[in-house]
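**Q** Show me the folded form of this:
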Amino acid sequence: MRKLSIIGMPMDLGQMRRGVDMGPSAIRYAGVNERLKPLFDEIHDLGDIPIGREEVVVDKESNLRNLDLVAEKNANLADKVDEAIQSGAFPLVFGGDHSIAIGTLAGVSKHYNNLGVIWYDAHGDLNTAETSPSGNIHGMPLAVSMGIGHPALTEIGGYAPKVKPENIVIIGARSLDDGEKILIKEKGIKVYTMHEIDRMGMTKVMEETIAYLKDRTDGVHLSLDLDGLDPVEAPGVGTPVIGGISFRESNLAMEMLEEAKLITSAEFVEVNPILDDKNKTASVAVALMASLFGEKLL
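**A** Next up, the predicted model:
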């Protein structure tokens, strides 16, 4: 029996632009339940994790924005994801900004000895308090999940790290800070920038990614930031970077992941309807989810 648990995480505390808290609503409004219903025996939409909102609080020691609240809410998300997996369901999380990946991975990773992660994103999200230009935690979740960062974040779920650097593949990178570049080289993280995607083609990139992760992991989490796509096709994101992956390439990537039966959990993040054009970005997200879960044209 194929079960899906949907968890909304309407959190905008990891960055400064309001509106991304409405991402889960926008994705639901774009018809996600109806689109995915034929692909599962059961779909349980567990609603949204309540976030609340305080004034922006900058931690005096670390200079991180909203540290305590981001940590608390991610711990709540980790519990929900953990419960979904225990119930035998595939956990699908709607963001929210990308700091929610801290909680998703904390809930997922405890069920695997060697979790793999595909980070589909324009950014590396490998900053720390020391390297971040902004102090925004949505630029840090991958570093945090490797056990690098503030202990309030790295220790969510009571263990660290959640993922090993050799089990990570970043796809679509085209905006990396200096500290992130150093960390990528130090840790040997596999990265396919837009240069590789243009040069090799998405088919080759995905074939290599699947082959790389298949033998070394016992589960793979997909963390898809809509800003991985080109802003022409996904305009409703907080940190758009021109020259991104096309919808067609992304759709192919999702179809190849489905064929490989590789993905065991997923999240789609950074949909901001305030910055969007007629909910276009949420609709793109839903179409990619459908391909990931096996929707076929014929």
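**Q** okay, CA-based contacts and neighbour counts for the rest of this
**A** OK.
**Q** Helices of the chain, residue ranges please.
**A** Using DSSP state H, the helices of the chain run over 23-29, 32-36, 67-86, 101-109, 141-145, 151-154, 178-187, 194-200, 202-214, 247-260, 280-292.
**Q** Also this sequence, please, to line up against the first:
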Amino acid sequence: MITLVPYHQDERLPDSSFPLPGPDVVPVTRDLPEGGVWERVAALFELVSAEVADQVAGGTRPTVVSGDCLTSEAVLAGLQRAGVDAAVVWFDAHGDIHTVESSTSGYIGGMPLRQILGADTGLLADPLGLRPLPEDRAVLVDARDLDPAEAEFLASSRVRHCPVDDVALPDGPLLLHIDVDVIDKEDLPGLKFPVGGGPSYDAVVASVRRILATGRVAALDVACPWHLPEGDDDAVRARLLRDLLTA
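**A** From the prediction side, this is the model:
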């Protein structure tokens, strides 16, 4: 079963943005309330968190696909609700460790990992009942495009920063989060935030498979911050999602 959250923040995306393998897809959508983006996202994520918790209670490992990395907060909150104390392994070309104060762009998709670690809890963590994760239980994989404030935080934190071919896993169950832009932009067309100089498509898939093979992944969360496909782009994306979700 694949849980599809077809949103980028509070923007509803066409289902065609996600060429998912197989017919067993459960979409999570709702009419979002009036208000600011954080209130709207929190309302959506309450449903996602409940769905994840229900799947864990029913003996299913949740697999969640969405349009951005914020959804990871709902997935982790759902695991915690179900009694799973998961560490986080975070594949991303970016750090996603800004606070509201440190961000120069204001892009909220650059904040979820830092919020998981306990920053700005009133925005999503408190509404979702998300307990902060200790820094030494978070692993940031790749993250080659860091703003100065992010690099400064990492230098003084206990977050592990690893390459894709040498991921140091924390103990216990894992939330495996994959932002597909961790793949070098030459290997994956159409990304909203492409970054060069990164690992190949094959290297990322191989690393993900090694982690899944440990049997410790409690939930798999895949973020697809890409534009609507053009031409052959859709075939590449479909292959990537198949490779990640059926590993």
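**Q** Any idea what the TM-score comes out to?
**A** For this chain pair, the superposition-based TM-score is 0.88 by TM-score structural alignment, normalised by the length of the second structure; 245 aligned residues with a CA RMSD of 2.4 Å.
**Q** circling back: will you turn the helices of the first structure into a markdown table that also has distance to M11 of the first structure and mean neighbour count?
**A** Below are those laid out as a markdown table (distance: least, CA to CA, whole Å; neighbours: other CA atoms under 10 Å):
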| stretch | distance to M11 of the first structure | mean neighbour count |
| --- | --- | --- |
| helix 23-29 | 9 | 23 |
| helix 32-36 | 19 | 16 |
| helix 67-86 | 8 | 21 |
| helix 101-109 | 11 | 28 |
| helix 141-145 | 14 | 27 |
| helix 151-154 | 15 | 19 |
| helix 178-187 | 24 | 14 |
| helix 194-200 | 28 | 15 |
| helix 202-214 | 30 | 17 |
| helix 247-260 | 25 | 18 |
| helix 280-292 | 16 | 23 |
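**Q** how about those helices in JSON lines, adding distance to T239 of the first structure?
**A** Output for the helices of the first structure, formatted as JSON lines (distance: least, CA to CA, whole Å):
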{"stretch": "helix 23-29", "distance to T239 of the first structure": "14"}
{"stretch": "helix 32-36", "distance to T239 of the first structure": "24"}
{"stretch": "helix 67-86", "distance to T239 of the first structure": "19"}
{"stretch": "helix 101-109", "distance to T239 of the first structure": "17"}
{"stretch": "helix 141-145", "distance to T239 of the first structure": "15"}
{"stretch": "helix 151-154", "distance to T239 of the first structure": "22"}
{"stretch": "helix 178-187", "distance to T239 of the first structure": "17"}
{"stretch": "helix 194-200", "distance to T239 of the first structure": "16"}
{"stretch": "helix 202-214", "distance to T239 of the first structure": "23"}
{"stretch": "helix 247-260", "distance to T239 of the first structure": "18"}
{"stretch": "helix 280-292", "distance to T239 of the first structure": "13"}
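**Q** For A160 of the first structure, which non-adjacent residue is spatially closest?
**A** Nearest non-adjacent residue to A160 of the first structure, counting by CA to CA, 6 or more residues apart in numbering: G147, 5.4 Å away.
**Q** How about G244 of the first structure?
**A** In space, and not counting its chain neighbours, G244 of the first structure is closest to D230: 3.8 Å by CA to CA, 6+ apart.
**Q** aligned partner of that neighbour in the second structure?
**A** Matched by TM-score structural alignment, D230 of the first structure corresponds to D184 in the second structure.
**Q** Over in the first structure, tell me which residue corresponds to C224 of the second structure.
**A** Aligned by TM-score structural alignment, C224 of the second structure pairs with E270 of the first structure.
**Q** what's the equivalent of V191 of the first structure over in the second structure in contact with, if anything?
**A** Matched to the second structure by TM-score structural alignment, V191 of the first structure sits across from H161. Contacts here follow CA atoms under 8 Å, 6 or more residues apart in numbering; on that basis H161 of the second structure touches V139, L140, V141, D142, A143.
**Q** these two touch, right, the last one and W90?
**A** No. Shown here, A143 of the second structure and W90 do not form a contact pair, counting by CA atoms under 8 Å, at 9.0 Å.
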